[in-house]
Structure formats: structure tokens, C-alpha cells
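> What would the 3D arrangement of this be:
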Amino acid sequence: MSTTAPAGTGPATEKIAVITGAGRGLGRSTAEHLLARGTRVIGTYRSDEAAARSLVEAHGADRVEVLRLDTARTAEYPAFVDAVRAAAARFGRDRVDHLVNNAGTALHASFAETTEEQFDEVLAVHLRAPYFLTQAMLPVLADGGRVLNVSSGLAHFVVPGSSAYAVMKAGVEVMSRYQAVELGERRIRVNTVVPGAIATDFSGGMVRDDPGVNAAVAASIPLGRVGRPEDVGGAVALLLDDAFGWANGATVELTGGQRL
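Okay, the predicted model is just below:
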């Protein structure tokens, strides 16, 4: 399924967005939509370098830089921030304008069977990473910039086997509100998007590739289909736009009305 945004959807700008997990899925769609609106992108990948590099090949090294980062390893953050600063300088800037905390992994385990190791793994990726990566990025994030954190519909409705993941995503929403207040002095807006079930390769492509799961999820959505990457990527690009500058500390559900 294509995640490419339509061309010419906005005026060119010189803004720069850092997107974690930009090679695939929601991160890729967000990158495509921002690029179509004239924003340069610094994207990260953890293991799939080819997917990330294809973003550069599609849009050019003058518009896109990709950097390896394991968001679960906070020890990598100082070097990453230096690399972001260097990439921004190549784009003619000394700051970036947006940080999209998107990178994530899945966990399916019942509450009774979730291990401490599994809990710590999702904690590191889904809560500790956006907390401390945003903190580390503050020196290179422009005043008046935007932080966009990605939560999940699973923090709002219950699907058995998702408790640890959902706990972290609920924490992301609380974190975003605190960030919005405490970074307000620098006019940095912080918001959260809450995707529902989206047809990507996340969680082994379960929603996208399993017809039974796809049909069951679609039946829970008033619009009659599962979400597509562009449903989220396009919305994120809009939320980062100056026209949404009065949105701060907001939690925006992008679920198609799932489980209303």
C-alpha cells in the first residue's frame, strides 16, 4: 500500500522535522507528507537501513537525511543530537523545528504472562525514549517548534494481550501534557496523536495481512475500513503546520471512530 502524499499540498518552507522510525509505516507516511509540504526530514531507523535509504533516493539528499538510532538506548542520544545538528547545518540551519516521536515495537502478552523483561523492553521504547530523547533534543529544537508524540487507541479501549504496551502509551499522553506546560516558555507546542488499527507492517502486519483481523477491526469502525498510513501521516503533517499553532497539550484521536 502506497504511503506517498500527493504533490503540491502546501507551500515550500525551510523547516526541518526529525522523525523516529521514518523508514516504514506511520513514520514513512509522515515523512512523505511533510516532504510534500516543503519540510526537510531527518529520519531515524534502527535496523532496516534499506527502507530508510529509499526515502533519500526518492526525495534527494538535499531534502532528506537518515540516521541510525536505537531509541531504547539512551546512551546513543548525545551522538545522535550531534548528528542532527550536523545534518541541520547541511540544510542551512542551526536548529530543527519538529520532533515526531514515532518509533515503536509491538508486544502481545496477557497481563498474567507478561514478564519483567518484556515490560522493561516496551517501557524503554515507548515511554523512556520519547521522554529522554525529547529532553536531549531541547538544545537543537527551535523556540516555537513542535513535538508530536504517538500514542495508541489501545490506551483508550481494551484489547486483551496489550496491557504493557497500553500502559506506556497512556503514559505518553500524560507526558505530553507536562511537556506542553513546561516547554511553553519557549513556545514549543507538544501534542499527541492516537492512531487506531492501521494497515502497516507493525505487529507483523497483522491488521494489514490477516483477512480475519482486518475484517474484525473494520467492523468496529463506523467508516467501514481499517486505517491506512496516510490517514495518520497526513494528519500529523497538518498538526505540525503553523495553522495548528494554537493546539497545545491536545490529544487527537485518529481512529476513524473505532469502538465508539
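> switch to C-alpha atoms for all contacts and neighbour counts from now on
Fine.
> ok, E14 - how many residues close by?
13 (other C-alpha atoms under 10 Å).
> and the nearest residue to it once chain neighbours are set aside, what does it touch?
For E14, ignoring the flanking residues on the chain, the nearest one in space by C-alpha to C-alpha, 6 or more residues apart in numbering is T39 at 6.1 Å. Residues in contact with T39, defined by C-alpha atoms under 8 Å, 6 or more residues apart in numbering, are 12-17, 63.
> rerun at 6 Å
13, 15-16 (C-alpha atoms under 6 Å, 6 or more residues apart in numbering).
> and if you look at T192?
Each residue near T192 by C-alpha under 6 Å, 6+ apart is listed here: 148-150, 251.
> try it again with 8 Å
With contact taken as C-alpha under 8 Å, 6+ apart, T192 is in contact with 148-151, 173, 176, 249-252.
> about what we covered before: the contacts of T39 in helices, which ones?
Assigned to helices by DSSP state H, none of those qualify.
> most neighbours, which of these?
Ranked by the number of neighbours (other C-alpha under 10 Å), the contacts of T39 place I16 first, at 27 neighbours.
> Quick check: chain neighbours aside, which residue is closest to A106?
Closest residue to A106 apart from its sequence neighbours, by C-alpha to C-alpha, 6+ apart: S203 at 5.3 Å.
> Another for comparison:
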Amino acid sequence: MSAAFIRDGGAPNLEVHHRRETLMSTRPLALITGGSRGLGRATALALASQGVDVVITYRTGLKEADAVVAVAREHGAAALALELDVSDPDAIAAFAEALPHALRESCGRDRLDHLVNNAGHGTVTPMGQTDADTIDHLYAVHFRGPYLLTQALEPMLVDGGAIINLSSGLARFAVPGQAAYGALKAGVDHLTWYWAKELGPRGIRVNSVAPGPVATDFGGGRNRDNEQQRQFLAAQTALGRVGEPEDIGPLIATLLTGATGWVTGQRIEASGGIFL
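Alright, predicted model coming up:
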């Protein structure tokens, strides 16, 4: 299932290609941003394998998004892929307005149980070599985007639902060239605490998950493809290797669906014990 924004006389809509569900679904439903690859993909598939229907968003890579949807369906989940650029406030507003109809048509319901703010990108920002546009875009993707999207979708979250914000080990330990990204992820951790307090009266839990180095295409794939980098990181990690997406996705799924109902407002680092 895939969808894309279309413009008709300036009005944003979602054109959805799907199999219509005839009955209202009673399965939980999760939305994962940036779900076409890496940690988002692993999270979506872990949730689908645990009986959760999934909606993933993608900015580019429709083919990869459709592949995730296909595998999620093999697990018996209803699944949908929707285009969204979380750095664009107008796109977020249009997405939130159109989402309930898309969910009814594809998943048989119009409320969300879970939201995973995962979409992101890595950019090196060395002192003395970083311009304002680079910092602004990192902010738009990693802080403003999750803030505005969560704010827009919060009325669609069921009481007793859950939100996971993706943080980073770089919010704890300093690596030269990662100041802007690490500082923004530290901001995501603090935002998580505030939201846990604000949404607690509705029984909505909010936690952040902070991966360490993971072998994905994030940041140009250096933790996946650069053997020298991998060896260095493995030597600094208690468990002796670089992480894999499958180390993170099931953890997020467990925090959303497992016996963790008394856990909220927490930063949970999944780094294999790097830089202890």
C-alpha cells in the first residue's frame, strides 16, 4: 500500500492505493515515521510480527516503503505507506488532516495506538565549518518535525497509547563533528519528559530510545560499510560489536506492546554499552 500527496487547486490530499477492509479492525495500530529503511523498517516489521497494524512514512524511496508493507502483510498485518517530509510544517498539517480517512480506508479504523518519531538523517557539523542552513535543517527534521507531528496527531492517539521518540547515544557522549545532532537529540530526551507529564493524565506513555552506532545507511552508511570505523566502535563497546537494526526495532516494539505499562518519561539507551 502506498500513498502520495497530490495537489488539486492548492488543496492537499492523500491518494491511497489499498485493499479495502470491510470490518473495523480491533488490532493495535502504530505509525512509524521514516519506516522505509533502517531502524524504522526494523520497528515496523517487529510490530507487525507482534500483531500490530502499521503505517510507515517515507520521504523518498517508495520502492523500499512498498517492500516493507509487503513483508508486514506477510506477518498478517494491515499496512500502509504514506509520503511525508517531517521538515515541512505544511506537509505535516496536510498529512494529519488526511490521515484519518486513509486509515479508515486501509486499516479499518481512524485512531492510533502508537506513534514512533523515527525519521532523521545524519550530517557532520564541525566547529568552524557549519552553516546556518545545515543547522536549521537538522532542527527541522529532528526536533521541530517530531514536535509538530506529535502535536497534530495527539488527538488521534487513544487513551492508554504510547509514543517513542528516537534519541541517540550522542546525547550522552561527545564525538567531534556531531555537536548539532547530539544536542538536538538531547533536546528530544527533554521533550520526552515534558510530554510524559502532559499526556500522563490520558494514560499515554512517552519514552525515548537512544541507539548507539548501528549498521544502517544513516550518515552515509559509515557504521555499516567502513570496516575501520566498525572495528574502532566494536572495541569501545561492552558487547564487542556495532549494533544492527534488529537490535533496536524489537526493543521499541516491546516498549509499545509489552509489559511496560509503568514505564514513561524515560531515556532508554540501546548501545551495547559503548563508551561506558
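> Of the contacts of T39 of the first structure, which are still contacts in the second structure?
Here is what carries over to the second structure from the contacts of T39 of the first structure, by both residues aligned by TM-score structural alignment, their matches' C-alpha atoms under 6 Å: 15-16.
> Just give me the closest of the contacts of T39 of the first structure to M168 of the first structure.
For the contacts of T39 of the first structure, the minimum distance to M168 of the first structure (C-alpha to C-alpha) is 27.6 Å, reached by I16.
> In the second structure, what sits opposite the residue nearest to E14 of the first structure in the alignment?
By TM-score structural alignment, T39 of the first structure lines up with V52 in the second structure.
> so how far is V124 of the second structure from that match?
Separation of V52 of the second structure from V124 of the second structure (C-alpha to C-alpha, to the nearest Å) stands at 36 Å.
> Ok, V116 of the second structure next?
The gap separating V116 of the second structure from V124 of the second structure is 24 Å, by C-alpha to C-alpha.
> Dump the contacts of T192 of the first structure into TSV; add distance to F132 of the first structure, neighbour count and secondary structure as well.
TSV is the format used below for the contacts of T192 of the first structure (distance: C-alpha to C-alpha, whole Å; neighbours: other C-alpha atoms under 10 Å; DSSP: H, G, I helix; E, B strand; the rest coil):
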residue	distance to F132 of the first structure	neighbour count	secondary structure
L148	14	26	strand
N149	13	26	strand
V150	15	24	strand
S151	16	29	coil
E173	15	24	helix
S176	12	26	helix
G249	18	21	coil
A250	20	17	coil
T251	20	20	strand
V252	22	17	strand
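> Show me which of those is closest to T114 of the first structure.
S151 (20.4 Å).
> Tell me where the stretch 101-250 of the first structure has helices.
In the stretch 101-250 of the first structure, the segments counted as helices under DSSP state H, counting those that start in this stretch are 116-123, 129-137, 163-182, 206-209, 211-219, 229-240.
> so of the ones you listed, which one's packed in deepest?
When the helices of the stretch 101-250 of the first structure are scored by mean count of other C-alpha atoms under 10 Å, the highest mean neighbour count falls to helix 229-240 (a mean of 21).
> corresponding residues in the second structure for that one?
Taking TM-score structural alignment, helix 229-240 of the first structure hits residues 245-256 over in the second structure.
> what's the answer for stretch 103-110 of the first structure, then?
Taking TM-score structural alignment, stretch 103-110 of the first structure hits residues 119-126 over in the second structure.
> Just the buried residues of the matching stretch, please?
119-120, 123, 125 (16 or more other C-alpha atoms under 10 Å).
> which residues sit in contact with the residue nearest in space to the middle of the second structure?
In the second structure, the C-alpha nearest the mean C-alpha coordinate belongs to N118, at 1.9 Å (C-alpha atoms, centre = their mean). By C-alpha under 8 Å, 6+ apart, the residues touching N118 of the second structure are 32-35, 39-40, 165-166.
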